[in-house]
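> please work out how this folds:
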Amino acid sequence: MSAPTTNAARAAYGPRFLAPLLLGPLLNPINTTMISVALVPISHDLGVPSSTVVWLVAGLYLTSAVAQPTLGRVGDLLGPRRVYLAGLVVVAVAGLLPLVLPGFGAVILARVLIGLGTSAAYPSVMSMIRARAEHTGVPTPPAVLSGISISTLTSAAIGPVLGGVLIDVAGWRAIFAVNVPLALAAFAMTWCWVPEVRRREPTSLRALDPVGIVVFAATIGTLLVFILDLSTPHWWLLALSALALAVLCWWELRRTEPFLDLRMLAANQPLTRTYLRMFLLYLGFYAMTYGYSQWVQDDAGFSSGAAGLLQLPTAGLAGLMSIAIARSTRVRAPILIAACTPILGGLLMLGLHSSSPIGYLVLIAALFGVAQGLASVSNQQVLYRQAPASQIGTASGLSRTFVYLGAIASSGVLGATFGDAPTDANMHLLGALIAAAAALVLVLAITDRSLRGRPRATELADPGSGGAGRRR
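Model prediction:
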């Protein structure tokens, strides 16, 4: 960038504008990972069996998978700033519920509301950044988009550590209460420093396409519940999901302003390939994270603390890789590397044994850290370029739905693969599955011509305005 352009970018995307937009999106990943160290204390304290308490994890995933594109759509129509602020209020209220209401029901409700409130953050922030570029005419610096990825990666990594400290100091309810000051701080900064985004007001409730939203929720919800228990599959749920999908397609294709623009997705093949890459990558990432942690404790004989330390290279390298490419506008090479490293990691998992040296275990964890950092930043930049300007909120939220689909699919894969306890043979099978998924990502990336070269300045200032991203 030239000096005038750099100065303009600093003025348009200064600390006051960015600080609240970086704080809100980290609430979802930090809540996703903090709960992992709280399941046992909650189970013991409230007398809830382990088979029931795991719904605290699934509940947030299910809510977020449906709510992210839904609230993105609402933000596209009503304005992302007001949706963002409303979501932060919901998060603050949810953080107080376990403190004032007894029983497991209040905890479940709190997790669902946290999933709902935090789902407003990512699509709203992407919309506000897009609106900033349109209003100022200043291209969005790659470092701005990378900053969101880095903040979410970092918060996800520190979640278990923060959760453990809070539980030791103040009990498990503290992992809910910590949302209150974080949400209120983001609310105050947004209210004071982030300008309102002008959006066309819908003429009626029908402009939000409530029927499409409900049918989409039914499609995703039934599919995710089916995936959660692949060891004993309930095929009627899959059939119900397929029926709901058919109804969704029929309904949305009849509307002039649908909740999900299926014609745009069919025409915008680069965007649909990005969604598919994200699903496959995060299927592998989550399968590795949860499966590796279980195996090193149950089969390799490491303690919980040691298991956490063995995954520090994953978090550390994810952060370093995301910082390394934060200012780059080239995305093809990072995406190709993000596909190749899980292939290598999956193949190395074929040689895992309970007696494998620590260096071998650390190497495998490190490879997945490299892939996570590169994939998070590069795919977010690609999404920002490919999504139509008028649908950035919905498109961004839908990308998170594919991430959650990958996360829940990984849970189903682990349930079907591991059985009662993970073994070396289970890890070998898991490694083969991860390598196969990553190989598909590699094929998608190699054949995607839209990833080649650098974006034009006009694509950064007004993304989605050219090529396949334009709405027809």
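> can we go C-alpha only for contacts and neighbour counts from here?
Will do.
> state the distance from the closest residue to Phe418 other than its chain neighbours to Gly412.
Nearest residue to Phe418, sequence neighbours excluded (Cα to Cα, 6 or more residues apart in numbering): Asn426, at 5.8 Å. Going from Asn426 to Gly412 by Cα to Cα, to the nearest Å gives 14 Å.
> between the two, which is the more surrounded one?
Gly412 (22 against 18; other Cα atoms under 10 Å).
> and the helices in the stretch 151-300 of the chain?
174-177, 179-193, 210-228, 235-254, 262-267, 269-298 (DSSP state H, counting those that start in this stretch).
> dump those to JSON lines, plus mean neighbour count and distance to Leu39.
Output for these, formatted as JSON lines (neighbours: other Cα atoms under 10 Å; distance: least, Cα to Cα, whole Å):
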{"stretch": "helix 174-177", "mean neighbour count": "22", "distance to Leu39": "11"}
{"stretch": "helix 179-193", "mean neighbour count": "18", "distance to Leu39": "18"}
{"stretch": "helix 210-228", "mean neighbour count": "20", "distance to Leu39": "18"}
{"stretch": "helix 235-254", "mean neighbour count": "16", "distance to Leu39": "27"}
{"stretch": "helix 262-267", "mean neighbour count": "15", "distance to Leu39": "39"}
{"stretch": "helix 269-298", "mean neighbour count": "22", "distance to Leu39": "14"}
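> the residue nearest to Phe418: which element?
helix 424-446 (DSSP states H and E).
> what comes up buried for that helix?
Buried positions in helix 424-446, judged by neighbour count with 16 or more other Cα atoms under 10 Å: 424-442, 444-445.
> and it, what other elements does it pack with?
Where contact means 3 or more Cα pairs under 8 Å, 6 or more residues apart in numbering; DSSP states H and E, helix 424-446 is packed against helix 269-298, helix 332-349, helix 392-418.
> which SSE is immediately downstream of the longest one?
It stands for helix 269-298. That would be, after helix 269-298 and using DSSP H and E, helix 304-310.
> can you pull the contacts of the residue nearest to the spatial centre of the chain?
Centroid-nearest residue in the chain: Arg400, 4.5 Å away (criterion: Cα atoms, centre = their mean). Arg400 makes contact with 65, 68-69, according to Cα atoms under 8 Å, 6 or more residues apart in numbering.
> can you do 6 Å?
With contact set as Cα atoms under 6 Å, 6 or more residues apart in numbering, Arg400 has no partners.
> please give me the structure for this one as well, since I'd like to look at both together:
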Amino acid sequence: MDSMTDRTTAAQEDTRTSEFDRRLVPPMVLGSILNPVNSTIIAVALIPIGKAFGAPPSQTAWLVSALYLATALGQPIVGRLIDLFGPRRLFLLSTGLVGAAGLVGTLAHGLGLLVAARVLLGFGTCAGYPAAMALIRSESERTGKDSPARILTVLAVANQTIAVIGPLLGGLLIGLGGWRSTFALNIPLAAVAVTLGALRLPGQPHKRAAPSGRPTTLLDLPGMALFAATLFSLLLFLMNLHARTWYLPVVTIAAGTAFTLRELRATTPFIDLRVLGGNAPLLATYGRALVAYVVSYAFLYGFTQWTEEGYGLSPFHAGLVQIPMFLVGIAVSVTVGRHRGVRGKLLLGGVGQLAACALMLTLSAASPLWMLVCVAVVFGVPQGANSLALQNSVYFQADPQRTGSSAGLLRTFAYLGSMVASSATAASFGQHAGTDGMHHLAWIMLGAGVLYLLVTVADRSLRTPSTGTAHEPGGR
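Next up, the predicted model:
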């Protein structure tokens, strides 16, 4: 009897050790959503903040750009640190910084200090997503199961949910406590994230070995610095497209050339360009992410500002209009998440983008409200399909030893897209978010959507039995 009990207990323990550790899911999800909640909640706060400080949309656009500039720089760097040292310490440090940034933003009495708070938020939210992807990879190696589709779908759905309900949440908070409450929200969120991370994230990092058998613990600090200089100068140029900033592309080219030479010669490069350059499917995924997020963020910020200033909705009602996109996006993510292939998801997202942009061109200040809701419904399709497909692609296409930095690079390219979207929004609207500006922005989005679809159709790797270095079907 005792031997039977022992066998039963052993079998139960084996089952637990062969399954994904569910205790990791809450901190993974909460950490990964800190960035999208701050990305989207600001959308409905831009007009109230502009009125509070007498700033036009061309100036409040820096509140959007500042966060993405910091995050685009920080994500791959923090992701690489996570690859080397494990997720716990980076997660706790970064999420603690989110709380500090929330306090600074809540007490700020000028637009400049608000921009500084958004920069801190950008750096603070860097660790959540790379840490989650690294934990998924680590658990896959521990359990011997390289099919984390359910966990990847949970992450995608959580981020999709927050990304779409963010404007509604922001409108509700602004109605209750003013725009400062959108910054104050970060204080309790950070406290919960730090607590969960301290209690549940593994204390010891998963040690990876270099091909020589020695642990890869060296930091490529010169490579990181050159990468930061390249990206910083590029993003500054994208945020201020003007002839007087001609020197910024020169700096970008010079720093990028130095970065390339450094990484090709480094023993332990920050970004292994030789491996990355030979991974065409992953490069194509990064390109798709950039173009997809030009469309996504132009809609999020441009359309929302137009519904408030050009159409006349309150911040709360502007967020409420996007609720259908939340519902459709979640339904699409859950539905397509059951299938392993990414090509069908990408094609669905590409067609959905074109349809939604075309509908935006039909809107005017005299349009009935149901037409705005219809646009939000159609935009839910690419929101749900693209984010999941891109995330799954990176997980299976990336070098397993660089999962964190590869996930960070995905976000970097997404934020490059957001920078382009922010610049396009500011240029289209100028001093007033009117209907003509919204139509101009919609044409830019439509062009980006066409490019996205062309890149996807032309990508032959999506038709092969494997999309990258890991075994994941590329078909529908």
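> could I get the helices of the stretch 151-300 of structure 1 as a markdown table with distance to Pro102 of structure 1?
Compiled in a markdown table, the helices of the stretch 151-300 of structure 1 are given as follows (distance: least, Cα to Cα, whole Å):
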| stretch | distance to Pro102 of structure 1 |
| --- | --- |
| helix 174-177 | 14 |
| helix 179-193 | 18 |
| helix 210-228 | 27 |
| helix 235-254 | 33 |
| helix 262-267 | 44 |
| helix 269-298 | 30 |
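> those helices: which one's closest to Glu134 of structure 1?
helix 179-193 (17.9 Å; Cα to Cα).
> against structure 2, where does the closest one fall?
Mapping helix 179-193 of structure 1 onto structure 2 (TM-score structural alignment) gives residues 186-200.
> chain center to the matching stretch, what's the gap?
Distance of stretch 186-200 of structure 2 from the chain centroid (Cα atoms, centre = their mean, to the nearest Å) equals 20 Å.
> give me the mean distance between it and structure 1.
Once fitted to structure 1, stretch 186-200 of structure 2 is off its aligned match by 2.4 Å on average (mean Cα distance after the TM-score superposition for structure 1).
> distance of the counterpart of Leu230 of structure 1 in structure 2 from Glu309 of structure 2?
Superposed on structure 2 with TM-score structural alignment, Leu230 of structure 1 falls opposite Leu241. When Cα to Cα is the yardstick, Leu241 of structure 2 and Glu309 of structure 2 sit 24 Å from each other.
> between the helices of the stretch 151-300 of structure 1, which one is nearest to Ile337 of structure 1?
Per Cα to Cα, nearest to Ile337 of structure 1 of the helices of the stretch 151-300 of structure 1: helix 269-298, 11.9 Å.
> next one: Val2 of structure 2 from Thr8 of structure 2, what distance?
You called it Val, but residue 2 of structure 2 is Asp. Relative to Thr8 of structure 2, and taking Cα to Cα, Asp2 of structure 2 is found at 10 Å.
> more neighbours: the two, which one.
Counted by other Cα under 10 Å, Asp2 of structure 2 and Thr8 do not tie: Thr8 has more neighbours, with 12 against 7.
> where's the more buried one, which helix or strand?
Going by DSSP H and E, Thr8 of structure 2 is part of helix 2-17.
> in structure 1, what range does the helix or strand following that helix match?
Using DSSP H and E, the helix or strand that follows helix 2-17 of structure 2 towards the C-terminus is helix 25-41. The alignment of helix 25-41 of structure 2 onto structure 1 (TM-score structural alignment) covers residues 18-34.
> with adjacent residues omitted, what lies nearest to the equivalent of Ala218 of structure 1 over in structure 2?
Using TM-score structural alignment, the partner of Ala218 of structure 1 in structure 2 is Ala229. Take Ala229 of structure 2 and drop its neighbours on the chain: the residue closest to it by Cα to Cα, 6+ apart is Ala255, 6.2 Å away.
> which residue in structure 1 aligns with the one you found?
Under TM-score structural alignment, Ala255 of structure 2 pairs with Ala244 in structure 1.
> hmm, Ala217 and that match touching each other?
No: using Cα atoms under 6 Å as the test, Ala244 of structure 1 is too far from Ala217 to be in contact (9.1 Å).
> which residue in structure 2 lines up with the residue nearest to the centre of structure 1?
With TM-score structural alignment as the criterion, the equivalent of Arg400 of structure 1 in structure 2 is Arg411.
> so how far is Pro130 of structure 2 from that match?
9 Å.
> and for Gly54 of structure 2?
Taking Cα to Cα, one finds Gly54 of structure 2 at 38 Å from Pro130 of structure 2.
> out of those two, which sits in the busier spot?
Between Gly54 of structure 2 and Pro130, counting by other Cα under 10 Å, Pro130 is the more crowded of the two (33 against 12).
> which non-adjacent residue is nearest whatever residue of structure 1 lines up with the more buried one?
Taking TM-score structural alignment, Pro130 of structure 2 has Pro123 as its aligned residue in structure 1. For Pro123 of structure 1, ignoring the flanking residues on the chain, the nearest one in space by Cα to Cα, 6+ apart is Gly393 at 4.5 Å.
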